[in-house]
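*Asks:* Just a sequence and a predicted model for now, questions to come.
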Amino acid sequence: MMEKMLVQWRNELSEELICDILPFWTAFLGDGVHFAGRIDGRGKAHPEAGKGAVLIARMLWTFSAAYRMTGRPECLDAARKVRELLALRLIDPVYGGVYWEIAPDGDPLCCKKQSYAVGFAIYGLSEYVRATGDPAALDEAVALFGALEEHVWDAARGGYAEALTRDWRPLEDMRLSEKDANTYFSMNTHLHLLEPCANLLRVWPEDRVAEAVRRLLRIHTDRIFDPQAGHLNLFFDAEWQPQGRTVSYGHDIEASWLIVEAADLLGDPQVRAGVGSVSEALARAAAEGVQPDGSLIYEYDPLTGHTDADRHWWVQAEAVVGFFNMYEQTGDAMFLRRSRDVWRYIRTHLLDSANGEWFWSVRADGSVNREDDKAGFWKCPYHNGRMCLELMRRIERLLAEN
């Protein structure tokens, strides 16, 4: 019975990736030059919109990973287009790093150096290297890592600053987005610097990359994780004092598996043991946001009592992976059920069967959110594409072991 369920699940994930997610995004990308920077929630393309660094880097990661794992030639073609765009238009040839946003014609539009965006460029390029072995892409990824270490790492305070100017000077407004707090450090940036450093370590196993992964894990376990609440704190001042207590269920469950992945790459049993306990605590704390329909809500603020019960696309995708990962770690069937339940919710409520891809979210009242983008600055194929690839890989491993 278990084997039959896993095989069916793997097939569902493969179908979703190959027949829905990837076709939508290859069509969106087009020739890799003239694509619209945004498609709104009602399906209208906006060619006047700028193209964000995060969108470009996440498309590069997704197409590269999909090619590496499926061998589909259209994924390689798309990955090559995005890598060329990133290399020629996004990387700053004068100061290093990547621009935050480029105009529709490819010229720089916003030149600030957001650490989060530099990290995702490394993530995409290193995955492209995994898929193709391209030495030039490796050089680009290494140079971006060097820029992070030289300009962004604050050794005195023990963390990576949120953002700097184009030439790496202090910046007054360091926010990642309008909804974020303007703080010196954040959970989100450090989590999404851990991903690229760990991925770079796969293709460039240098001691300084391993050390960056090691210290990023320490930051998560010793500074960002709140052992009393079991959740991650989100924002911090320059002295690492938490600013607010908002709980992000999606980041809790996403971090629960990303820190394990990074610790496994280091191969240090002591680090892995410490990370394992934090990972399980995060997964159990994230489950506080699970709803009777299997979905995971967005946020909760214990200081105000306010709950954001919307079901965001990326939160559901990360919940599928995070709960499955915890099942693998503990053998507790509850986590497998939670993972499976979230996937059922996705298939029932979030997939746009008429136009492809996923809706941004389902509102707390059950209505579909068509106000936020279908594709754009933040709506990218990385969370749901990675979910499919991760679960397919993990299910194959379970089937092989049994």
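*Replies:* Sure, I can see it.
*Asks:* For the rest of this, base every contact and every neighbour count on C-alpha atoms.
*Replies:* Noted.
*Asks:* what residues are up against residue 328?
*Replies:* Applying C-alpha atoms under 8 Å, 6 or more residues apart in numbering to residue 328 gives no contacts.
*Asks:* helix or strand right after the host helix or strand of it?
*Replies:* According to DSSP states H and E, residue 328 maps onto helix 313-330. On the C-terminal side of helix 313-330, the closest following helix or strand by DSSP H and E is helix 333-345.
*Asks:* Report the inter-axis angle for that following helix versus helix 313-330.
*Replies:* 160 degrees (axes from the mean of the first three to the mean of the last three C-alpha atoms, to 10 degrees).
*Asks:* Second structure follows, compare the two:
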Amino acid sequence: MTLEEISQFKLELSSELDALLSYWATTVRDVEYKGFFGEINSSGTIDKKATRGVVLNTRILWAFAAGYNRTQKEEYKQIAEEQFIYIIENFWDSENEGVIWEIDCDGNPVNTRKQAYAQGFAIYGFSEFYRATGNELSLDLSIKLYNILQDKFWDKEHLGYIEALQKDWSIIQDMRLSDKDLNVPKSMNTHLHILEPYTNLYRVWSDGSLKNSIQDLISIFQNIIVDKDTGHFNLFFGQNWKSKSKTISYGHDIEGAWLLHEAAIEINEPKVIESIKKTSLRLVDITCNEGMGQDGSIFNESEEGIIDKDKHWWVQAEGLVGLIDAYEISGDATYFYKAVKLWAYIKTYIRDIKEGEWYWRVDIENKPILSEYKIGFWKCPYHNSRALIELLNRLDKIEEVRL
């Protein structure tokens, strides 16, 4: 690719990052009740009384802290500071510690369960906020949550992390992360989103035990979660890691490809890095070969050989990073141009030009599914803003090498 192509790509990505964070800073912020609204439908109607989830809120914290770290815009830092306080005041369990799952718009607890996934995203938001501000409490809470995950959720016999516990850390029967998930004690998704915050925390707290935990997670992915025959991630597991599902998630495959590589680089273990490079490239290649349309978009998933060809916003976002990461690993410009093509698809079909932000998903004919909310419990500024920030940071380095 040429320097002109890289420059144009960066210009468009930077503009979209500003548009996304501006949308959240203006349209989604709740001036009356503080924090951010819990739900906005596809036509832009706000449900001011919708409940609010900790995952959405910690992802918002991460997005504005990371946005500040990329742009140095004081507005983003101020919003991150307000959001940090909001999370502490509304989601932190002062009695048992850790973060609860859900509150109402007034801040009253609605669901006090403790998901391992949620503790992970709190670490992700808090550690990024520490990177942005140097706030010592955010680092202290990140470390505290790391210790909670290791003490309460880590399975010492079979390894890995169980999905959920009650507010007081006692056993819970329904461990599901969402209604779409299987009720099993372990999942790929939770492990991926514990690896991710551990990696971010390691950037600011290079503790030996944390490094060991990251290595344990990488090993679990390479030896258990990645299917040796298909190369895809297995998604749901019993306590002893017996697979419980044959579903293929193309979005998680390509997201996991770059998150695994990122983790290996961060702990700086050369043998691990070289091994992960092979795993990552295989995950990206399989996604491109099996789950990518001729227009460059990435399908949702496959179940028993039947492909769901809807295109979800988060899958497209993670595809961008996975493809550029594959280019950085291999030096093969084919991956770079696949990312450019995917970005063209996102601009044309996934972005909501009229109302702002990105549609949740479009169908096989690229028509938006308007029954899906625009903002909600699982629809956040994290996947798309992170993809834009990751690409901008990576393109900076690619550009430097070429100059």
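*Replies:* Sure thing, it's come through. These numbers were taken from a predicted model, which means no experiment stands behind them.
*Asks:* Superpose the two chains and report the TM-score.
*Replies:* The TM-score (TM-score structural alignment, normalised by the length of the first structure) is 0.97; 399 aligned residues with a C-alpha RMSD of 1.1 Å.
*Asks:* hmm, back to that, buried set for the helix holding residue 328 of the first structure?
*Replies:* 313-327 (16 or more other C-alpha atoms under 10 Å).
*Asks:* just the helices in the stretch 251-400 of the first structure please.
*Replies:* Along the stretch 251-400 of the first structure, the stretches classed as helices by DSSP state H, counting those that start in this stretch are 269-286, 313-330, 333-345, 382-401.
*Asks:* can you tell me which of those comes nearest to residue 128 of the first structure?
*Replies:* Distance to residue 128 of the first structure, taken as C-alpha to C-alpha, is lowest for helix 382-401 among the helices of the stretch 251-400 of the first structure, at 13.9 Å.
*Asks:* Now do the contacts for residue 305 of the first structure.
*Replies:* By C-alpha under 8 Å, 6+ apart, residue 305 of the first structure has no neighbours at all.
*Asks:* where's residue 398 of the second structure relative to residue 173 of the second structure, distance?
*Replies:* 49 Å (C-alpha to C-alpha, to the nearest Å).
*Asks:* Same question for residue 314 of the second structure.
*Replies:* 29 Å.
*Asks:* if we can go back for a sec, report the distance from the helix holding residue 328 of the first structure to the chain centre.
*Replies:* 13 Å (C-alpha atoms, centre = their mean, to the nearest Å).
*Asks:* and if you look at stretch 317-335 of the second structure?
*Replies:* For stretch 317-335 of the second structure, the distance to the chain centre is 17 Å (C-alpha atoms, centre = their mean).
*Asks:* tell me, how many neighbours does residue 401 of the first structure end up with?
*Replies:* Residue 401 of the first structure has 7 neighbours, counted by other C-alpha atoms under 10 Å.
*Asks:* Quick check: it vs residue 328 of the first structure, distance?
*Replies:* Residue 401 of the first structure sits 12 Å away from residue 328 of the first structure, going by C-alpha to C-alpha.
*Asks:* now residue 50 of the first structure
*Replies:* From residue 50 of the first structure to residue 328 of the first structure the distance is 41 Å (C-alpha to C-alpha).
*Asks:* hey, where'd the strands end up in the stretch 51-200 of the second structure?
*Replies:* 52-53, 102-103, 109-111, 114-115, 164-165, 186-187 (DSSP state E, counting those that start in this stretch).
*Asks:* Mean neighbour count and distance to residue 373 of the second structure added to those, as CSV?
*Replies:* Shown next, in CSV, are the strands of the stretch 51-200 of the second structure (neighbours: other C-alpha atoms under 10 Å; distance: least, C-alpha to C-alpha, whole Å):
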stretch, mean neighbour count, distance to residue 373 of the second structure
strand 52-53, 24, 14
strand 102-103, 22, 18
strand 109-111, 15, 21
strand 114-115, 26, 23
strand 164-165, 24, 26
strand 186-187, 28, 25
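*Asks:* Would you mind giving those strands as CSV with distance to residue 374 of the second structure added?
*Replies:* Below are the strands of the stretch 51-200 of the second structure laid out as CSV (distance: least, C-alpha to C-alpha, whole Å):
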stretch, distance to residue 374 of the second structure
strand 52-53, 14
strand 102-103, 19
strand 109-111, 22
strand 114-115, 24
strand 164-165, 27
strand 186-187, 26
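*Asks:* who wins for proximity to residue 116 of the first structure among the helices of the stretch 251-400 of the first structure?
*Replies:* Judging those by C-alpha to C-alpha, what sits closest to residue 116 of the first structure is helix 382-401, at 14.5 Å.
*Asks:* What helices and strands are in contact with the closest one?
*Replies:* If you count contacts as 3 or more C-alpha pairs under 8 Å, 6 or more residues apart in numbering; DSSP states H and E, helix 382-401 of the first structure packs onto helix 2-16, helix 53-70, helix 313-330.
*Asks:* okay, those helices in JSON lines with distance to residue 43 of the first structure next?
*Replies:* Listed next are these as JSON lines, based on distance: least, C-alpha to C-alpha, whole Å:
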{"stretch": "helix 2-16", "distance to residue 43 of the first structure": "19"}
{"stretch": "helix 53-70", "distance to residue 43 of the first structure": "17"}
{"stretch": "helix 313-330", "distance to residue 43 of the first structure": "17"}
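*Asks:* if I look at the spatially closest residue to residue 344 of the first structure that is not a sequence neighbour, how far off is residue 335 of the first structure?
*Replies:* The shortest distance from residue 344 of the first structure to any non-neighbouring residue, by C-alpha to C-alpha, 6 or more residues apart in numbering, is to residue 294 (7.8 Å). Taking C-alpha to C-alpha as the measure, residue 294 of the first structure and residue 335 of the first structure are separated by 12 Å.
*Asks:* who's more crowded, these two?
*Replies:* residue 335 (23 against 19).
*Asks:* residue contacts, that one?
*Replies:* Per C-alpha under 8 Å, 6+ apart, neighbours of residue 335 of the first structure: 323-324, 326-327.
*Asks:* and those residues, which two are the farthest apart?
*Replies:* 323 and 327 (6.3 Å).
*Asks:* Now list whatever residues contact both of these two.
*Replies:* 335-336.
*Asks:* picking that back up, closest one to residue 342 of the first structure among the helices and strands packed on helix 382-401 of the first structure?
*Replies:* Among these, if distance is taken as C-alpha to C-alpha, the winner is helix 313-330, at 6.0 Å.
*Asks:* No further queries at this time; thank you.
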